[in-house]
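> Fold the following.
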Amino acid sequence: MDTLTMQPYQEETEGAENLTPRMQAFLRDKEPPQNLQPMGFTACVSGMAGSYPCENVDLLAFLPLATIGGGNGNDSWGWTGCGNREFALMGRSSGTSFVEITDPVNPIYLGNLPTHTSNSTWRDIKTYNDYAFIVSEASGHGMQVFDLTQLCNIPSPPVTFSNSAHYNGFGNAHNLVINEDSGFAYGVGTSTCSGGLHMVNIQNPLSPTNAGCFSSDGYTHDAQCVIYNGPDTQHQGKEICFNSNEDTLTIVDVTNKAAPAQLSRTGYAGSAYTHQGWLTEDQVYFLIDDELDEQSFGHNTRTYVWNVSNLDSPVLIGHYTSPIGAIDHNQYVRGNYVFQANYRGGLRILDINDVANANLFEEAYFDIYPANNNASFNGAWSTYPYFASGVVIISGIEQGLFIVQPTSLPDPNPAPCDTPADIPWLSVSPASGATAEGGSTAVTVIFDSVGLTPGEYTASLCIGSNALTTPELFVPVSLTVAPPPEIMITSPLDGSVFTAVNGANITTTIAVTTPNFTVPDDGHWHLWVDGVDTGPAYDYTQSVTLTVGTHVISAQLQYPDHTPVGPVDTIQVEVVGADIIILSPADGAVLTATNGVNITTTIVVTTPNFTIPDDGHWHLWLDSVDTGPVFGDSTTITLTVGTHVITAQLQAPDHTPLGPVDTITVTVVAGQEPMFTVYLPIILRNE
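Reported below is the predicted structural model:
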């Protein structure tokens, strides 16, 4: 292992010979990595976790791409080892990142396994025992094998890793499927086996061997391979692959790797590109996402529900249509929920309790692409929901690694009850007692939020009895710690510049928002202008008059008794005054009337911070006589011999005089009178 050097983002160049039409469509939407900052715990409150739309999902932490190796993101998977520690594995265009998330609010980037050949938009990761297996669309990449136990002790992360082993039975591969119960991997979308299942024995992970091919139905985009224990008794105990084959669900018996048998090949109405799917845990239903139907047919995100209780004749029984239009990409079932990574729609968690009737509904979501939910190939590539902790990861193509926690789902590993040591924020009184038959006793539950960060805290209390006929009762309790109240000045913005067209002052409205504090129910707020308290405000706006200059404006919440609460928000604004300046002629100028009587001259002005005619116009007075409005930056006047006072003033469109005035004095002198020489002819006569 070597110390890691971060690589700058480089655009990948994909081999045109490897690109399917779907991949070409993907590249047309490609965007560079977003310039984002790491984030810590952010609760989902009122539909938002920071800048990310959400429902029933808290953000535990976020690591931008630039902090975990750079490039664009793609696939993700998870691994638990090193004594039940949890690790996120995330693919990128230039390699694979390894992040420890045992403490999910403080993730640790451990290092990077570089791509085996060149960069590629597509990379896929799966695990078997304590090894990760990685494929890519990069030419000649093959399958990397990485010993995950190396992650148990990284003294100075991040580091650069190298392969533990490598399989070169194929070059590029679009996806990788692993059946952890059999120890076989299946490369799909490779340049071998007509793009179908390329089977690899990985029971000895450091020495993968070719085990066979299934090519009868051509290109397989993705698959799930299991030891079948579903209701079809004819195939129980066999190894079955459920293949997403571009326009069909193709089910194959791969028990005999030398002679795999296709059991069924079933198309469906509305198919555009059969992308990926996953079985329910009872192996009765298979959920498929079609990657191009949203773009092709204009409907919202659609999940197709298949009854596969007869592997020889699966039946499409219906579909779920999402309220948004994003493209669906990868989905995985855990318990009675399916976790979907739906590109611009982010993570979508659907309740599948009524899957038998194709009746799914959205329980929770976390949208990592807040701009919109359009049907474009950006945002969430994949998700992994199988950590024992219940933590879920999302890999963002332009964003990075999101670590989130669904808050409304059943605990995947419920504890029977919590002890006081487990929940210092909760106590009960009395902790024990006696009650007469038919009677009741009040028990007080005390919550203490001191020292707790904002979020939701849950516990399970046990109520036991010494009566043999009374079962133990479990009482779920929860505590929601809201973020502290705060005030934010929303208008004007910090650094705003205003123009006082009257040259003296402006009147503007200060608007605030007060998260976690309601005005006037919880109290009020005070506004300070240049340190002067303007008094309490009982709604969300206050009008102030500001003179020309720079002003510091501060706001703070106060309880009804005027006790300050929360931080002060401060902005600075500047007020500049409109003005008018006579540029020509100069003050004190002496002009010459060449005709000895008068002169015609042009008066030129400039109007800083005042736009003519949008803000108004100006008037010119000659010796106190108004010459009328001027709608440009100059006007022409005639001056007689003598001294004249010329005044210019700004006026509003309704001719209301504004403050700024400029005055000059000019003198006109008579020029020298014209002189004439007369020549008379002299005639001499000689007589």
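> From now on I want contacts and neighbour counts done on CA atoms only, so please keep to that.
Fine.
> for the closest residue in space to Gly628 that isn't next to it in sequence, what are its contacts?
Nearest-residue entry for Gly628: His619, 5.7 Å, with adjacent residues in sequence omitted and distances by CA to CA, 6 or more residues apart in numbering. With contact set as CA atoms under 8 Å, 6 or more residues apart in numbering, His619 has these partners: Asp626, Thr627, Gly628, Pro629, Val630, Ala648, Gln649, Leu650, Gln651.
> another one to check against the first:
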Amino acid sequence: MANMLGLLDLCEELEAVAAKDQHFWAFYDSGLAMDQIMTAKLAHWEMEEEMGIMAAEFPAWHKRVRCSNGIADALPGVPGHQFKCRNMDLYSFIPMADLGCPNAMGSGSWGWTDEESGREFVAAGCYYGTSFLEILPTGQLVKLGFLTSYAALGSGSRWKELRGYKNYMVIGSELNDHGVQIFDMKKLLTVDPASPVTFDGTNSTSSDLTSHIQPSVFGRSHNVHVHNSLPYFVTVGMGPRLQGEPTCWSGIIFWDITDIENPKRVGCAGEDGYVHDIQCLIYKGPDTKYVGTDVCYGYNEDTLTIYNVTDKAAATIISRTSYTGASYTHQGEVLDKEWQQYIILDDETDEVNSRGPAADKYPVTYVWDISSLEAPKQTGIYKGTTTTIDHNQYVIGDYVYQSNYGSGLRVYDISSIPENSKGDDVCEVAYIDILPEDDGLPGGGNVTYSGTWSHYPYFKSGFIFVHTIERGAFVAKPSGAYPKCKKSCNADNCLRGMRSADKLEESKAFCGEFTKTVNVNVTALASTVPYAANACSGNVISRVSSACACLPTA
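Sure thing, here's the model as predicted:
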């Protein structure tokens, strides 16, 4: 419970700061909010280390484990290896020790496919460095190598984020002096799996590194992002604004990689302070003023901030917009890169802090209409089915693949959003929960920083790499075609209670107002329509929303 007490203390501190309105936004802009969240995470992970959780021994296995009756039983008869699931099978598992990080934790990951052979590879960050693996056509994970950390290990080693550019992997870390390593994944093509290679990542002149840069005076970054069509990447979150980079204030730093062996800093954007994560694209969409512009969508702790970065040396802010329930704006993606009209984003601490629609601890994804880049609007939400914290998410066609800490990889059908941007018709179509330890808790999970950190869903084979904090790495794959969301009205206790003869008129009047806004308060809902709150217990906001969609409004 020590970690939860620390998070509760953080929550109280955040609320106290919020009460001092004139200082609230500065608290975010300075990067102090991020520092305090990192402190809470460190306390939790150090507690897990002290309890021996990071040192737990899990056997590797390589076989297809079918999702049957809601369970993927990897090791029948062995407790702790039965994973809740829906429409998702498991194929392989390698524990953290075998990845090259014994008694330590995992973090970000990314994938690469060799165009000539079609072979699929993964780079998986962990405390000691970066592990390189191949996913064989059978789904089996095979370790090929390990890239050592650039700097001496420390608390910041727990954070690594990676992105791919052509056949190169861009690797950043919160570790002081680590900088950004750029590694050529083609080096893995000739490695014999029987003799994995240790690559020297400690020296910028090492032949094992293609190149190396220091993004700030501290040599650390929280995230890296590679543009999807232009030869540059960005580093964001370079340490606290008040102590770190004197010109970019932990915002965006642009690195030209036309010559990948010699990345060049070509500009920065620090006007909105600390940037946690980002997506940069050539704009295509309904806002004709910006068609062809290079834009970045920044997930900036308390806002969605949109930048015009066509001129890297003079980037400007197009808009900066917060939302009800904002606690820590974390990450998101546009639904369609070819027509950028909608964005979905997650907030990493709204569940922890019981903010807005996440007051019931079920994870919330926020839906935005960005038809006007200068005036984006949050239009709706959709919610997860298990109490947990949502993390990184990536859109592929009609689906979004989202890492949730304690409840694993979740897949949602988001194809309805262009027709209904309130999010009412979004539904969960698949998942694999790789942290069975918290399944028995109320709500089906724990709202804390254990479980899944990252995943990579882009392989043509359909295999999905899932990287965890404590256990190790999994390979999953959909059991088959995902089901479509049902838009019909299923009469559960919630709907029956709200449309009962003595409550129907009251429910219709309530729903008429309820459906006009996305600003939902769980406590207010319970006091306004207590009969609905009682009948729609559990994930109350989602259940009431579904019921209201099935009732004619007054």
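> circling back: quickly find the element holding the residue nearest to Gly628 of structure 1.
Taking DSSP states H and E as the criterion, His619 of structure 1 maps to strand 617-622.
> Now do whichever helix or strand comes after that strand: which elements does it pack against?
Reading on from strand 617-622 of structure 1 to the C-terminus, the next helix or strand found by DSSP H and E is strand 625-630. With contacts taken as 3 or more CA pairs under 8 Å, 6 or more residues apart in numbering; DSSP states H and E, strand 625-630 of structure 1 sits against strand 617-622.
> can you tell me what part of structure 2 the strand it packs on aligns to?
The alignment of strand 617-622 of structure 1 onto structure 2 (TM-score structural alignment) covers no residues at all.
> If you rank the contacts of His619 of structure 1 by neighbours, which is first?
Counting neighbours by other CA atoms under 10 Å, Leu650 comes out on top of these with 30 neighbours.
> That one belongs to a strand?
Yes - Leu650 of structure 1 sits within a strand when classified using DSSP: H, G, I helix; E, B strand; the rest coil.
> can I assume Ser194 of structure 1 sits in a strand?
No - remark: Ser194 of structure 1 does not belong to a strand; assigned using three-state DSSP, it is helix.
> Need the counterpart of it in structure 2.
Matched across to structure 2, Ser194 of structure 1 falls on Trp249, judged by TM-score structural alignment.
> Ok, Thr647 of structure 1 next?
Going residue by residue (TM-score structural alignment), Thr647 of structure 1 aligns to a gap.
> Thr647 of structure 1 contacts Gly628, correct?
No - taking contact to mean CA atoms under 8 Å, the distance of 11.9 Å between Thr647 of structure 1 and Gly628 leaves them out of contact.
> so what sits against both of these two?
With the criterion set as CA under 8 Å, 6+ apart, the overlap between the contacts of Thr647 of structure 1 and Gly628 is Leu620.
> Distance check, Arg163 of structure 2 against Met169 of structure 2.
6 Å (CA to CA, to the nearest Å).
> now His178 of structure 2
The separation that His178 of structure 2 has from Met169 of structure 2, given CA to CA, amounts to 15 Å.
> Looking at these two, which one has more neighbours?
Between His178 of structure 2 and Met169, counted using other CA under 10 Å, His178 has the larger neighbour count: 27 against 23.
> was I right about the more buried one contacting His212?
No - applying CA under 8 Å as the test, His178 of structure 2 and His212 come out as separate, 9.3 Å apart.
> What's the match for Arg302 of structure 1 in structure 2?
So Arg302 of structure 1 corresponds to Val364, using TM-score structural alignment.
> residues in structure 2 aligned with the longest helix seen in structure 1?
Of all the segments of type helix in structure 1, defined by DSSP state H, the longest one is helix 21-28. Alignment note (TM-score structural alignment): helix 21-28 of structure 1 is matched to residues 36-43 of structure 2.
> contacting residues around that stretch?
Asn3, Gly6, Leu7, Leu10, Ser155, Tyr449.
> how about the first one, what's its partner in structure 1?
Yep, that's Asn3 of structure 2 we're talking about. For Asn3 of structure 2, there is no aligned residue in structure 1 (criterion: TM-score structural alignment).
> quick one: contacts for Asn3 of structure 2?
Under the criterion of CA under 8 Å, 6+ apart, the neighbours of Asn3 of structure 2 are Ala40, Ala43, His44, Met47.
> Let me know the helix or strand that it is in.
Secondary structure here is read from DSSP H and E; on that basis Asn3 of structure 2 sits in helix 2-19.
> what's the angle between the strand holding His619 of structure 1 and strand 625-630?
Here strand 617-622 of structure 1 runs at an angle of 160 degrees relative to strand 625-630 (axes from the mean of the first three to the mean of the last three CA atoms, to 10 degrees).
> mind listing the helices for structure 2?
Remark: helices assigned in structure 2 by DSSP H are 2-19, 21-29, 32-50, 96-99, 493-498, 504-514, 522-528, 530-535, 540-549.
> Quick check: Ile381 of structure 2 touching Cys427?
No - using CA under 8 Å, Ile381 of structure 2 makes no contact with Cys427, being 11.4 Å away.
> ok, Asn112 of structure 1 to Thr102 of structure 1 distance?
When distances are taken as CA to CA, Asn112 of structure 1 and Thr102 of structure 1 turn out to be 18 Å apart.
> So for those two, which sits in the more crowded spot?
The residue with more neighbours, out of Asn112 of structure 1 and Thr102 and counting by other CA under 10 Å, is Asn112; that gives 31 against 18.
> So what does that one match up with in structure 2?
Structural correspondence for Asn112 of structure 1 with respect to structure 2 (TM-score structural alignment): Phe146.
> Wait, that match touches Ser195, no?
No - the pair formed by Phe146 of structure 2 and Ser195 falls short of the contact definition of CA under 8 Å, at 11.4 Å.
> What does Gln203 of structure 1 correspond to in structure 2?
Structural alignment (TM-score structural alignment) places Gln203 of structure 1 against Thr258 in structure 2.
> should've said Ala388 of structure 1
In structure 2, the residue equivalent to Ala388 of structure 1 is Lys460, according to TM-score structural alignment.
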